[in-house]
Each structure stands twice: as C-alpha cells, then as structure tokens.
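**Q** The following comprises the amino acid sequence and a computationally predicted model.
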Amino acid sequence: MTNALSDITDALLLAARKAGADHADALAVEGQSVSVDVLKGALEHAERSEGTDIGLRVFIGKRTAVVSSSDTRTDTIAQMAERAVAMAKEAPEDPWSGLAESGEFATSFDVASLELEDPSDEPTPKALEEDARQAEAAAQAVQGVSQVQSSSAGYGRHSIHLATSNGFAGGYARTNRGTSCVAITGEGTGMERDYYGDSRIFQNDLIAPAEIGRIAAERAVSRANARKPATGTYPVIFDERISSSLIGHLLGAVNGASVARGSSWAKDCIGEQILPEHMSLIENPHRARVGGSRPFDGEGLATRSRHVVENGVLTGWTLDLATARQLNMTSTANASRGTSSGPSPTSGNATLTQGNQTLNDLLRDMGTGLLITSMIGSTINPNTGDYSRGASGFWIENGEIQYPVNECTIAGNLRDMLKRIIPANDARTHLSRVVPSLMIEGMTLAGN
C-alpha cells in the first residue's frame, strides 16, 4: 500500500476532528485501468483511466453524513470535512449507525497470503490489443460464425486504504486482467450469439486468447436455428455458467438489509432447511487469487470463513454493523462501501457443495427437459420468492441434446426450487462463486 493513500485518510480524519465531528472514517481508492476493443482485426477503441477517489463519513452523535471527492488537495479535504459536519447536524438520527468499537477491529491480517496483487508488469496496450485480436481471429475461424460482435482485453490495478478515528488503519491492492469475446451465427432475425471470457488476478493464470475466441464461437454456432420449446412442466438444468444466479438470489434473501426491512422471503428461515440436507453454502473471504477475497471488511472488521447454510439449514444473515445492531446480532464482517456511500452488507466468495455426477450424468437422468445456458430479464418477488425468467439453451430428450431453444420462460418459487436442487461436479473453482450445474425437477416452462 502506498503511503500516499494512508496520508490522505489521515488528513481526512484530522480535518473531520477540526470541523467538529465526534467520530469519522475515511476511505481512499487509487486506480488505473486500460481496455482495448478490436473489430475486424483492427483497433476499434482504447481507453485508459487513472484517478484517486476519497470519501469521508462523519458522526455527530447518532447523525451521520458522507461526502466524496476526486480532489485530494488540502483545502478540498478541509471543505469536505466542514460540509460533512454541517450535513450531519441536519440529518435525522440513525440509532443503528456508528463505528465499530476499538476492540472489534481487525488487529492483524496477512494480505500477502491472499495473493490479490500480481507483481508482474502491467501489460502494454499493444499486448492487450494482440490478446483481443487473437480471440477475434480464433472465433472468426470457426465454421458457422457470421461475425464477431466484440473482442476485448483489459487490465486494472486498484488500491484502497481505510482508516477510522478510533484506531483502525489498513489497506491492500488488487489486480485484474481479462479477455472476452462475443460471436454471432446466422443473419437478420435468425442471428444467435454467445460469449466466453476469462478474468484473473494473476496474468499467467489467464486462458489463452485463442481458446476464449474458439469457445465463444462454438457456443454461438451451437445455437443456430433455435426454436421455442413446448409449454409444460419439465426438469430444468441450470448450466454452470448461469447457475450462480440461483445462489445469488439466496444470498440476496439472507442479506441483513433485506431482512431488517422485512422484504425477504427467507426472513423467518434461520434454523430451517432451505437446501437439500447434504448441501452447504460456505463463504470464505480468504481464498487465494480470488476476486472476492479481502482481509477486512468495509468497516475494518476481520473477515472470516462461515457457513451461510450448513447441511441444508440456514445458519444466519449476512450483516454489517448497522444491520447487526438492528437485528440484535453480531456483524458477520460483510460490510462493503464506496467513497460516496456508507457501508452495507454484501456477500463475497461463496462455495456450494458439489455433487458426484457430471453434467452428462444429470442430462441422462433428466431424460426430457431443458438445459439453460443463458437467461434474460428477471421477475423475482423478494417477499414471496416467486421466480420467473426468460431463458434459452438446449432441448433434451433421452438424455441427449436435440436442438437449441430460445424465447421461453421458466417459473417457480425459490423457496421450493432451492430445496430440490441436484448438483453436478463441474464448478470452476477459481471463481468467486463456486457453483456447479444444478438440476431442478418440476419447473414450469412456457414456450409454444
């Protein structure tokens, strides 16, 4: 962590005290990013951004305010503090607001073990352009591809530093490099498209650009001549690339902010079975080389591994300090924040228990049904869990793919759906959310 960011947060806290704040916390974020797009073998767009953003949250009793800026000059910091204090004095009281107690903060953390920052040199724009060009060329070389919609490569490095007026200070940096490609097959109203991409913290972990382009192209070609499936009730398999959306809905339902508002279908489910008995959902913020890992949360609390669901039973909520106080619980160190807003509870890395079967095994067991590889739109009732989404993928008969399908809708209720999931063993373990393909029987399918 550079001294510059810690110096900025120290200056923000000092200015807050001088302006009359009882307590304060400060966040400084420095970032650099570069992205390159290629079209038809030529550079289409290149963009680079660099900047430092700062945020200050002040407390006057139980009143609070947040201000932010991208200007780090001394006079700007002083003005920020004065405005924040003036705003806080006019704000309504929030009985749940406040910093952590000094004894609650993370006192030591091993940033190096998380491997969030690649020490190798930043790639040149030419290197990124070559990645994008190779991905596009590989996609275009696949028979049946009519065009490559986009081929992109990018790199970013971001550093943060958080400090509070009652004793916490810490920071870390993370890097990211990625390549993506979108291919199209067919013409006019018969066009279908699909994609593939890879993003890694360490550049040498990244899949080869040509492989990314090839997979995107083959996926697109396999969707040619898609049609609507028959309406009815069928088993459905959520392919690994989109199955994490189901677990995302579960994580949203157990978010403390939703529970505190009373707007969650899971608000009364602690201690109840919400997944099959043999399945657990574990949050682990200390997985090395994973984008959702972090040594401390947005309020300076030490992050830790926990079971969100253990052997099918919901163990608790995802909480920051404010929602924990409101629900008379203890924070799970899940606070996340930006420079222009206060903390809120957010889920990080999540791993769902994998099964013993391959995706092909699930297809065989399914017999007749739908393999979903893409979803659009979303109608989710957060209070009841009623679920409806547009889907496309492949129609399965006798356990084998018959033809691609599109323009259909699947529906059910999340509370019931999650209890019936059958997992495959194909999750990608380098992702922040490790979720395999999931089969659910008895889904309502609307097509022809």
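**A** Noted; the coordinates are in hand.

**Q** alpha carbons only for contacts and neighbour counts from here, please
**A** Will do.

**Q** Run through the residues that contact G156.
**A** Contacts for G156 (CA atoms under 8 Å, 6 or more residues apart in numbering) come out as 31-34, 175-177.

**Q** Against L321, how distant is T164?
**A** As for T164, its distance to L321 is 14 Å (criterion: CA to CA, to the nearest Å).

**Q** With D361 instead?
**A** In terms of CA to CA, D361 sits 44 Å off from L321.

**Q** More neighbours: the two, which one.
**A** Set D361 next to L321 and count neighbours by other CA atoms under 10 Å: L321 wins out with 26 against 13.

**Q** Show me what secondary structure element comes after the helix or strand harbouring I372.
**A** Per DSSP states H and E, I372 falls inside strand 369-380. Scanning forward in sequence from strand 369-380 by DSSP H and E, the next helix or strand is strand 386-397.

**Q** Other residues contacting that next one?
**A** Contacts to strand 386-397, defined as CA under 8 Å, 6+ apart, come from residues 223, 229, 363, 367-381, 401-414.

**Q** that older thread, any chance of TSV for the contacts of G156, columns neighbour count?
**A** Below are the contacts of G156 laid out as TSV (neighbours: other CA atoms under 10 Å):
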residue	neighbour count
G31	17
Q32	15
S33	18
V34	20
T175	24
N176	20
R177	25
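
**Q** how about JSON lines for those residues, with distance to L251 added?
**A** Shown next, in JSON lines, are the contacts of G156 (distance: CA to CA, whole Å):
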{"residue": "G31", "distance to L251": "29"}
{"residue": "Q32", "distance to L251": "31"}
{"residue": "S33", "distance to L251": "30"}
{"residue": "V34", "distance to L251": "32"}
{"residue": "T175", "distance to L251": "26"}
{"residue": "N176", "distance to L251": "25"}
{"residue": "R177", "distance to L251": "27"}
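
**Q** ok, and here's another one to check against it:
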Amino acid sequence: MTSAIDSQDLLSRAAQLVDLARAAGADQADAVVVRSRSRSVSVRLGKVEGTEASESDDFSLRVFVGNRVASVSANPGFDVKVLAERAVAMARVSPEDPYACLADEADLARSYPDLQLLDATDVPTEALREAALEAEQAALEVSGVTNSSGAGASAGMGGLVLATSHGFSGSYMASRFGRSVSVIAGEGTKMERDYDFDSRLYFKDLDEPRVIGRRAGERAVKRVNPRQVETGSNITVVFDPRIARGFVGHIAGAINGAAVARKTSFLRDRMGQQVLKTGLNITDDPLVVRGSSSRPFDGEGVSGKRLVMIEDGVLKHWFLSTSTGRELGLPTNGRGVRGGTSVTPASTNLALEPGEVSPEDLIRSVGNGFYVTELIGQGVNMITGEYSRGASGFWIENGELAYPVSEVTIASNLKDMFMRLTPANDIDRKFGIASPTIAIEGMTLAGR
C-alpha cells in the first residue's frame, strides 16, 4: 500500500476539476478526494472465514453559482470536463442556500504541521491471519471460555486530498491497524459473550494478540451466571471506560453546531452556562501528534486548534464548520468534516479530562451501586435529554465488584447526568474519544 502515499497526481486532478468548474460558470468550487486502502482477515475456531482487500479514490466536486450549490461524485476514470459542466448545470437549477459556501480565504491553512499520522508499514495478509489466530487461541485458552464468535486483524490507510477555487491545495494520509476477538463463556442458556480490541495509527503500538485474546476471555468468563437486581432509584452508576467513551460522545452530539442550528440538541440554549459539574473540562484537539482523530486541516482547508469546549463545567464552544457557523452567526473553528459531498461539523480528539481519584477508589466510594460494562439499545433522546438504556455489568457491594448483573435498565436525563458526573484518573487517549471511568449519581435502575 506504500504506493498510495503520493497524492500529487490526485491533487492535480482535483485542481483541474476546480478550474473546469470555474470555466463552466461556477463562482466558487472545491474538489475533494477521499482515499482508502484496507486489508483484513477474519477467523473463527482456527479457520479463516474471510480475507478482504479494498482500494478507492472517491472524487467529489462541489460548485457554487451565487447562493445555489450542487455536488457530484465520481470514481477515477471519469470525464472531468463533463463532470464539471454537469455540476454547474445542477447548481443553476438548485434552490438557494444562504449558508452554503466555501471557507473564508482568511481562514485557510497556509501551512500546517506534520502530525506523524502515517505508518507505512506493509503488513502481509499472512501476518494478519497469524495475529487473528493467535488472539483467538489465547482467548479460548482462558478457563471457562467455550466458544468463539471470531477474531480479526486489519491494516489500512486513508486520507483527504482537497483543492479549492480560492487557493487551497493540500493532502494528508493516516494509517490504521487493528486487532479484535470476541468469545463466549458458559453453556446452554447461561452463555455470555464479551470482546476486546485494539486500534492504533502505528503498527508497533498495537497490543499483542495474546494480550487482547486473554482480556476478551477473562471479560467473558466474569459475566457468567449473572443476576437481576432489585429496582431502585438514586443509584450511583459507574461506567467502564469503554462505555464512558460512548457517554462522552453524547456530550459531543449535544454541542455540535449542526444539532444546535436544527434545534435538535437539549443544550441549544445553554452557551455560557454551567452544563457539567464545576471543575470538569471537555477538550478537543485536532493537532495531537499521532492522535487517533488528528488532522492538519479540516474538510474545508481550515486548521483547527485545541479548544476547551466545556471549561470548569461551563459551555464555551460549539463544533462548527463554515456553513454551520454562518447559520449561527459564528466563525468556523475548523471542525468541518467531508461526508460524501457535504461538510458537517464534528469533534476530533475529544476528551473528558480526568479527575484525581483512582477508579478503585471511585468504586470504593460508591459503596453499593452498579458498574456498567455493556449498554443495549438506542434509548437516548438528544432533543429532550431523556436517557434509558438496557445494561449489564457488575453489582458494587461494599465498594467492591461483587457479582455479574444483566437484564436491567438504567435511566435518567442527560442534563442531570452531566451535573452529577465524577471522573476517575485512568484516561486512555489512544481513541478519538477519550474518557476515564466515570460515576454518575442519582440514576434509576429497573430490575426485577
């Protein structure tokens, strides 16, 4: 896949598309190429179930004629002149959009740092197969594991090539390597499943296959013979970091400028107000060296910077692209993401910054409560903040994890949950959303 690193030819083609769109009558235009190269192997019970490889360079051209905009997509080999003329013709008959636009020229990145996002290590398919088999075997060797749901290993790279009619031209690539395994413990109606995985930009940073497999097996075995617990209110619920990352994702969704503009966020009227407990901070930084979601510029050619989105519990920023910012009367903060032919705001390296207490001490302070390791269902209403999810995990008794629990529901409102949240100090920043273990007081638990 090393041949995919050089994007100069794609940059030239993107610039040509932009020039042809201008010649066809567009006032402004940009062209983007989303690059993808991947290879993966999946195994189950010692046998290869699938081997996949894919490569793509997907072109998108966006043109503006006054306040009218149109976008078209194509694969390599298309007629660039025909594509440009078609896009302009579509724009001329499109409805007006007062907010659609390119980023302001003054906002464009004229230079940007090398964030070391690309590891050009070429991992052979055979090495992927061996890693997947080793991870699965390690999981099956854990006493109590009875079956496998499969294991996998992958390697790939992806990136962005962008050219605009007002002078931006740039590209970047990022690599991604992964390993995962899922196994079953127990027998008959008492079977329980769990998994483990790792995903990194640099191949040498991946956890060893046997480590991943052993963790998956141990997690599954611990869940065997779960109980239901009594229904109760005012329960303290502790979220395992894997689950806490998803919870922080709800915060990101609530402070996304697109949701605010659509009035689909329960925090839409809370800018400058307290939304988390005093002392808590949510940061977002696109420029982390070797960061999982780092990027030297966004989908519009704008460089972002580290922002404290929520500072000392107070909401300070929305995630904004240029068009979303215009709709809200604010400048972009470089969070635009290309999704096909559109640009929408999103987080980069997002983190709920850690507290000072260890996860063990946090659990100990709970006394009696519920430690969540898995959530089920989609019961989160981002308009009202109502939260209700099926859950499983472990009951906390006298400050210790006592026994596995399943078939319960936890419920509250995100507004209240945000204000009752306490983070531990065990943050792992290797994922695009990072969170330590968190405890949330005052939740309702529905059991037997």
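**A** Nice, I can see it. Fair warning: this is a prediction, and the values are worked out from it, not measured in the lab.

**Q** still on that earlier bit, could you list the buried residues of the strand holding I372 of structure 1?
**A** For strand 369-380 of structure 1, a neighbour-count test (16 or more other CA atoms under 10 Å) marks 369-375, 380 as buried.

**Q** ditto for stretch 320-327 of structure 1
**A** Within stretch 320-327 of structure 1, the residues that count as buried by 16+ other CA under 10 Å are 320-325, 327.

**Q** Tell me if I'm right that M309 of structure 2 and D285 touch.
**A** No - if you go by CA atoms under 8 Å, M309 of structure 2 and D285 don't touch, sitting 10.0 Å apart.

**Q** picking that back up, looking at the contacts of G156 of structure 1, which one is closest to A19 of structure 1?
**A** G31 (28.7 Å; CA to CA).

**Q** check contacts around the closest one.
**A** Listed by CA under 8 Å, 6+ apart, the contact partners of G31 of structure 1 are 49-52, 156-159.

**Q** again, but for I247 of structure 1
**A** Applying CA under 8 Å, 6+ apart, we find I247 of structure 1 in contact with V435.

**Q** ok, then the element right after whichever strand or helix holds it?
**A** Using DSSP H and E, I247 of structure 1 sits within helix 240-253. Using DSSP H and E, the helix or strand that follows helix 240-253 of structure 1 in sequence is helix 256-261.

**Q** counting contacts, what elements does that next one pack onto?
**A** helix 321-326, strand 344-345 (3 or more CA pairs under 8 Å, 6 or more residues apart in numbering; DSSP states H and E).

**Q** Rebuild the ones you listed as TSV, extending it with distance to K18 of structure 1.
**A** Formatted as TSV, these follow (distance: least, CA to CA, whole Å):
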stretch	distance to K18 of structure 1
helix 321-326	26
strand 344-345	27
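
**Q** Nearest to S68 of structure 1, out of these?
**A** Using CA to CA, these put strand 344-345 closest to S68 of structure 1, at 16.8 Å.

**Q** count of neighbours near P119 of structure 1?
**A** Residues lying near P119 of structure 1 (other CA under 10 Å) number 10.

**Q** Can you name the residues that contact it?
**A** By CA under 8 Å, 6+ apart, the contact set of P119 of structure 1 is empty.

**Q** secondary structure class for it?
**A** What DSSP: H, G, I helix; E, B strand; the rest coil gives for P119 of structure 1 is coil.

**Q** next one: A288 of structure 1
**A** Reduced to three states by three-state DSSP, A288 of structure 1 is coil.

**Q** Report the contact partners of the nearest residue in space to R428 of structure 1 that is not next to it in sequence.
**A** Excluding the flanking residues, the one nearest R428 of structure 1 by CA to CA, 6 or more residues apart in numbering is V434, at 6.1 Å. Residues in contact with V434 of structure 1, defined by CA under 8 Å, 6+ apart, are 244, 349-352, 427-428.

**Q** Got a quick PyMOL command for the buried subset of these?
**A** Burial among these is assessed by 16+ other CA under 10 Å; the matching PyMOL selection reads:
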select buried, resi 244+349+350+351+352+427
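
**Q** Out of the contacts of V434 of structure 1, which sit inside helices?
**A** Residues of the contacts of V434 of structure 1 located in helices (DSSP state H): S244.

**Q** So which of the contacts of V434 of structure 1 sit within strands?
**A** Under the assignment DSSP state E, the contacts of V434 of structure 1 contribute 350-352 to strands.
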